[in-house]
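A.B. asks: Show me the folded form of this:
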Amino acid sequence: MSSAFGATEKSTRQVSTLRRFLRYVRPYRKQVPIALLCVLIGAASQAVGPFFIGWSIDNLIAQGNLQGLLLALLALTTIYVLGIQAIREQIVRVGWIVQHVLAQLRQDIFTKVQSLPLSYFDRSEAGDLMSRLLNDVSTVNQAFGQTIAQMLGNLFSLIGIIIAMLSINLQLGLVSNFVVPLMILTTALFSRWARSRFRVTRKTIGELSTKLEEDIGSVREAQAFNRVQLNIDEFDQLNAANRDANIEAVAITAAFLPSIDFLNTLATAGVLAYGGYLAVSGQATVGVVTAFLIYVQQFFRPIQILSQFYTQAQSALAGLERIFSLLDEPSQLNDAPNAIEMPPIQGEVKFQNVAFGYTPNQRVLNQVNLLAKPGQTIALVGATGAGKSTIINLILRFYDVTEGAVLIDGIDVRSVTQASLRRQIGIVLQDTVLFSGTVAENIAFGRPDATHAEIESAAQIANVHELITTLPKGYSTYLGERGAMLSQGQRQLISIARAVLIQPRILILDEATSSIDTRTEALVQDAIARLLQNRTSFVIAHRLSTVTQADQVLVVQGGQIVEHGTHQELLDQQGIYANLYALQLGSTTPVNTAP
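C.D. replies: Purely as a prediction, here's the structure:
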């Protein structure tokens, strides 16, 4: 019972998936009637041809009517030429529709990925997302884009052939079609086995893509830590799993096609035996039997093509299920129905009894209260995992608080549109992200409409203008993937220029100088000092020497702010901050933190 229920549930899911895919065809529905008309013309030509041949044998060849036979051959040629042209047009039009549908599907996937909440990426792998965008869509393209036009033509041809056979001779038609129930049963059994195997192939190719993307991006680390052979062995295991899954799927397909061929031979034998009996007994003419033999061959050719399409469709439906499961993921935090545009920010930031957890059962922040006045620099210090980056994420509203509220200028960030909020906040991350493109395009990432003069001015403030002028093509220099031709410090300076260009009222620096050499750090600190003027800023830093001038230093521990004050005030308290500062200076006299 459970097996039957499971099969029914799978079939229902497949039908639902197919219906959803067909909704993508609606914008192109005006093209569908023309394509279907071509399908019908092509199918009619296939069904009429054998009937015409049988009629010619009985009424022309048997009567020695050569002139009539020539006219019949001319008419038959015309029928087939029209049919071929109709089939060609049908393939072109259906292919046009499917390619537009697939392009929209890719666009929807990419748009969805861009709007997914950060929590989704916390639990998902980039390689699997790439597999859905490329491999799964490619599988759908192979099944629907390349063969659906042929499938439609053969489906209607099959219907036409069955009608013609039953119309010419009902008894012989029934004998010819006695294998149809066997074919339906065979197809149902093989499709059930194929469906489960193709799901495995889609899963394993996703895992393989994830591994490939991860290992290619970490070749340097793999060589440095002598992990090359281990990575090869792990990839070999995933590759073997994908290979075995595909071999099993191919084996099912390979067993299916000979089964259809056997049924084809069985039906041909039935027509020869029973048709020969009818012809000898005078109940059917030779032309009728000949027409039926041609029909039987034509009858099984569409079935073979439909069967091949069916096995391909199993893989495509498995891919569509993965695609639609991604599209059904909840999007990023939605703006409130009555969300307003964030007014020009003055810069006051307040956390009011804030609690937050990435999962319902584990809180990262608990009862956090802080107040940053306009123009103040707030330093966040503490051990890794203490909650510093989470505080920043809540200011940007990458996540919503579990309890309490985050207020900017007294306005709850949940009550304004995300775009208007983030438009006025600049961020410079520890792991600088540059994109394939020119230097100018990278600086203007947040303001694509910026003029060259504005871009150059931002670069000058960020102390990176002189560096850019030494590049081969200056601001038009193409940086390559992730800005690989630049050093870490140089990439950081360009990211600071990017933040400068949007003129933020609130600035976030997440370990902005942690991976920079001393000389470059001086340039960065000078650029930041100018950038911080009259702006509220939050600085995350493990190097406490970089936050000595902050207006407030907040020590975060266990998701709470356990100390706050200026650098000197915290040193005077002889607490956690003072102890951390002494350790970083290499002091041989530990600070006493006892009460």
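A.B. asks: switch to C-alpha atoms for all contacts and neighbour counts from now on
C.D. replies: Will do.
A.B. asks: now for the host helix or strand of Asp233, which elements pack on it?
C.D. replies: Assigned by DSSP states H and E, Asp233 falls within helix 228-280. With contacts defined as 3 or more C-alpha pairs under 8 Å, 6 or more residues apart in numbering; DSSP states H and E, the packing partners of helix 228-280 are helix 170-176, helix 180-216, helix 286-327.
A.B. asks: For those, state which one has the densest average packing.
C.D. replies: helix 286-327 (a mean of 21; mean count of other C-alpha atoms under 10 Å).
A.B. asks: which helices and strands does the helix or strand that that one is followed by pack with?
C.D. replies: Later in the chain than helix 286-327, the nearest helix or strand by DSSP H and E is strand 349-356. In terms of contacts (3+ C-alpha pairs under 8 Å, 6+ apart), strand 349-356 is packed against strand 365-372, strand 403-408.
A.B. asks: can you pull the buried residues of the first one?
C.D. replies: Yep, that's strand 365-372 we're talking about. For strand 365-372, a neighbour-count test (16 or more other C-alpha atoms under 10 Å) marks Leu365, Asn366, Val368, Asn369, Leu370, Ala372 as buried.
A.B. asks: cool, and the last one?
C.D. replies: Applying a neighbour-count criterion of 16+ other C-alpha under 10 Å, one finds Gly404, Ala405, Val406, Leu407, Ile408 buried in strand 403-408.
A.B. asks: got the contact list for the residue nearest the centre of the chain?
C.D. replies: With distances taken as C-alpha atoms, centre = their mean, the residue of the chain nearest its centroid is Leu133 (3.5 Å). When contacts are counted by C-alpha atoms under 8 Å, 6 or more residues apart in numbering, Leu133 is found next to Arg106, Ile109, Phe110, Ile323.
A.B. asks: One more: Asn177?
C.D. replies: By C-alpha under 8 Å, 6+ apart, the contact list for Asn177 reads Ala267.
A.B. asks: sorry, back to before: just the buried residues of the contacts of Leu133.
C.D. replies: Among the contacts of Leu133, the ones that count as buried by 16+ other C-alpha under 10 Å are Arg106, Ile109, Ile323.
A.B. asks: Also this sequence, please, to line up against the first:
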Amino acid sequence: MARRGRMGRGVAPTEKAKDFKGTMKKLIRYMASFKIQIFFVAVFAICGTIFNIAGPKILGKATTEIFNGLVSKVSGGSGMDFGKIGTILATALSLYLISAACSLIQGFLMTGVSQKTTYKLRKEISQKINRMPMNYFDTKPVGEVLSRVTNDVDTLGQSLNQSATQLITSVTTIIGVLVMMLSISPLMTLVALLILPLSMLLLSFVMKHSQKYFVGQQEYLGNVNGQVEEIYSGHNIIKAFNKEEAVIREFNETNGKLYDSAWKSQFFSGMMMPVMQFIGNLGYVGVAVLGGFLTIKNVIEVGDIQSFIQYVRNFTQPIQQMAQVANMLQSTAAASERVFEFLEEKEEDQTVEHPVSVENLKGNVEFDHVHFGYNPDKIIINDFSAKVKEGQKIAIVGPTGAGKTTMIKLLMRFYDVNDGSIKIDGHDIRDFNRSELREMFGMVLQDTWLFHGSIRENIRYGKLDATDEEVIQAAKAAHVHRFVKTLPGGYDMELNEEASNVSQGQKQLLTIARAILADPKILILDEATSSVDTRTEVLIQKAMDNLMKGRTSFVIAHRLSTIRDADLILVMKDGDIVEQGNHEELLAKGGFYADLYNSQFENAGECA
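C.D. replies: Next comes the predicted model:
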């Protein structure tokens, strides 16, 4: 995750992009659609800066007029010309007002550009996620993907908004102030510029020595956060094994390292501003002394000293801002690079040239000598063949790692087979559009997924245009209607983000109701009753029986007692079908299935 640099008290290092120039070019091309707004941002930023720069010199004229008036009064003259002073001050006020208006307009425009850019990026990322192959999500942590959608896009938008305008105003200010200083006195400008090399040396010294401590601070902060999260989530286990002292000792050690690196980084960071101010004050003293001497010699006027001191202050500030801009641009590039990497990932082929229509398909499925491996060099499904007729209930059983869930992923085209084919009603599934193919399937998984929303909305997810009556009928078929009516709000009760305000069995029944409402031709049930009690299992089994009526169904099960009525049982071991037949046939063979089936009851007897 790209981190933003600290502002104000120094500059902390940020994560750097691997290809800064290339990424920034991509970002500029990406923002080409906003070129008109960006042009006006630059125009108003430059205008606002120029009007602001002109102010000190005009105020210096007012100071000179006041000084001359006082001298005239002492020498018996007419004194101050208040009308002229008023005109000068009104002119200065007008310039500052115009400058503020320009800054306001450019800020409004740049905020719009940055927010439209982040909106466009989030929209494209959201669309991209739906086109990504499953193996991307199987190999990437969830947090990694979420970080690109949230943190990286936020970092890009915020740093882009600040860095773009600050870069323009800083460069304009440096050039404009330098011109104004030279117009007042080249000699005083030379003296003022002598402090810059010293400032740069000190700045580079502090950044060089503080960088390793800032990096250490971020690393140990991450370690501390990770330990706190781990301790919090595993608090019961820590208590159960009496590991409190070990956990505290480990935390104190990491916290001590964080304290040490944070103290040093903050010390260096906090030391920067006082040192820079001290050097700046030395410059002001030099300018004031030289300015006084030149005024006595009538080379410059009194008001020019005041103007020049203001320009010196305005000259050093944008130089510090440039360092901050460089830091923010690194953040922008690092965040952009991660976002563009995601957007450029290889996509899943969604359509084919002449797709087969899913209309009027019946649900006959054939696995024809299927070979597959997540890694092509390591095949895990070897020569898998099976024929399934429409309306049949097919059970897939076998030990963990046999390839049961992998076969379902192949059937849904989450992955494509390496060799052989899978056919539905004689058509290779690679001849269907993926989205249309998946409309034929309904899934009920071991891990239930319900989103934050009402129960009605969660059931209707299976068929978004379903009427309330259809939702209720699906709930009744899933044996969940009676339970829902007892809840506060009934079908309108809101499920929280984890859906923890209903039980595991109730969540499973809701997912079955959703599948019933979708009315798919082919059903996939993956360990749907593995994490519930026996009474709830019976209820879920009844709901699943209603769901499977008249549909081709694939049931993955470890509890073999639940699939005794299957039309066909495929017994898998090490990626192969080692046996197939119905329950009685397989038991009569006395093979691998019989061993699996009998071992469950032996274990149950031992437990009893």
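A.B. asks: Could you work out the most separated pair of the contacts of Leu133 of structure 1?
C.D. replies: Phe110 and Ile323 (10.9 Å; C-alpha to C-alpha).
A.B. asks: residues in structure 2 aligned with stretch 550-564 of structure 1?
C.D. replies: Mapped onto structure 2 using TM-score structural alignment, stretch 550-564 of structure 1 spans residues 566-580.
A.B. asks: Could you do stretch 493-509 of structure 1 as well?
C.D. replies: Using TM-score structural alignment, the residues of structure 2 aligned to stretch 493-509 of structure 1 are 509-525.
A.B. asks: and if you look at stretch 460-472 of structure 1?
C.D. replies: Stretch 460-472 of structure 1 maps onto residues 476-488 of structure 2, going by TM-score structural alignment.
A.B. asks: any idea how far the matching stretch is from the chain center?
C.D. replies: 37 Å (C-alpha atoms, centre = their mean, to the nearest Å).
A.B. asks: Would you mind putting the helices and strands packed on helix 228-280 of structure 1 into CSV with distance to Ala143 of structure 1 alongside?
C.D. replies: Shown next, in CSV, are those (distance: least, C-alpha to C-alpha, whole Å):
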stretch, distance to Ala143 of structure 1
helix 170-176, 30
helix 180-216, 13
helix 286-327, 5
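A.B. asks: Could you tell me the end-to-end distance of the match of stretch 460-472 of structure 1?
C.D. replies: End-to-end distance of stretch 476-488 of structure 2 (C-alpha to C-alpha, to the nearest Å): 18 Å.
A.B. asks: Tell me which residues are up against it.
C.D. replies: So stretch 476-488 of structure 2 is contacted by 472, 475, 490-491, 493, 506, 509-510, 512-513, 516, 539-540, 542-544, 546-547 (C-alpha under 8 Å, 6+ apart).
A.B. asks: Try it again at 6 Å.
C.D. replies: Applying C-alpha atoms under 6 Å, 6 or more residues apart in numbering, the contact partners of stretch 476-488 of structure 2 are Ala475, Gly490, Ala513, Ala543.
A.B. asks: Filter the residues you listed down to the buried ones, PyMOL style.
C.D. replies: To isolate the buried ones among those in PyMOL, judged by 16+ other C-alpha under 10 Å, type:
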select buried, resi 475+490+513+543
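A.B. asks: Just the ones in helices from the contacts of stretch 476-488 of structure 2, please.
C.D. replies: Among those, DSSP state H puts Ala475, Ala513, Ala543 in helices.
A.B. asks: In a strand, Asn226 of structure 1, correct?
C.D. replies: No: Asn226 of structure 1 sits outside any strand when classified using DSSP: H, G, I helix; E, B strand; the rest coil, being coil.
A.B. asks: Can you show me the helices along the stretch 451-595 of structure 1?
C.D. replies: With helices called from DSSP state H, counting those that start in this stretch, the stretch 451-595 of structure 1 shows them at 452-461, 465-469, 488-501, 518-532, 567-573, 576-585.
A.B. asks: tell me which residues of the shortest one are tucked away?
C.D. replies: In other words, helix 465-469 of structure 1. By neighbour count on 16+ other C-alpha under 10 Å, the buried set for helix 465-469 of structure 1 is His465, Ile468.
A.B. asks: With stretch 490-497 of structure 2 instead?
C.D. replies: Buried-residue list, stretch 490-497 of structure 2, by 16+ other C-alpha under 10 Å: Gly490, Tyr491, Met493, Glu494, Leu495.
A.B. asks: what do you get for stretch 89-108 of structure 1?
C.D. replies: 89-91, 93-95, 97-102, 105-106.
A.B. asks: Walking through the stretch 1-150 of structure 2, point out its helices one by one.
C.D. replies: Secondary structure of the stretch 1-150 of structure 2 (DSSP H, counting those that start in this stretch): helices at 20-30, 35-74, 82-129, 134-139, 142-147.
A.B. asks: Most tightly packed of the ones you listed?
C.D. replies: Ranked by mean neighbours (mean count of other C-alpha under 10 Å), those are led by helix 35-74, with a mean of 19.
A.B. asks: From the contact counts, what lies against that one?
C.D. replies: Contacts defined by 3 or more C-alpha pairs under 6 Å, 6 or more residues apart in numbering; DSSP states H and E place helix 35-74 of structure 2 against helix 82-129, helix 302-343.
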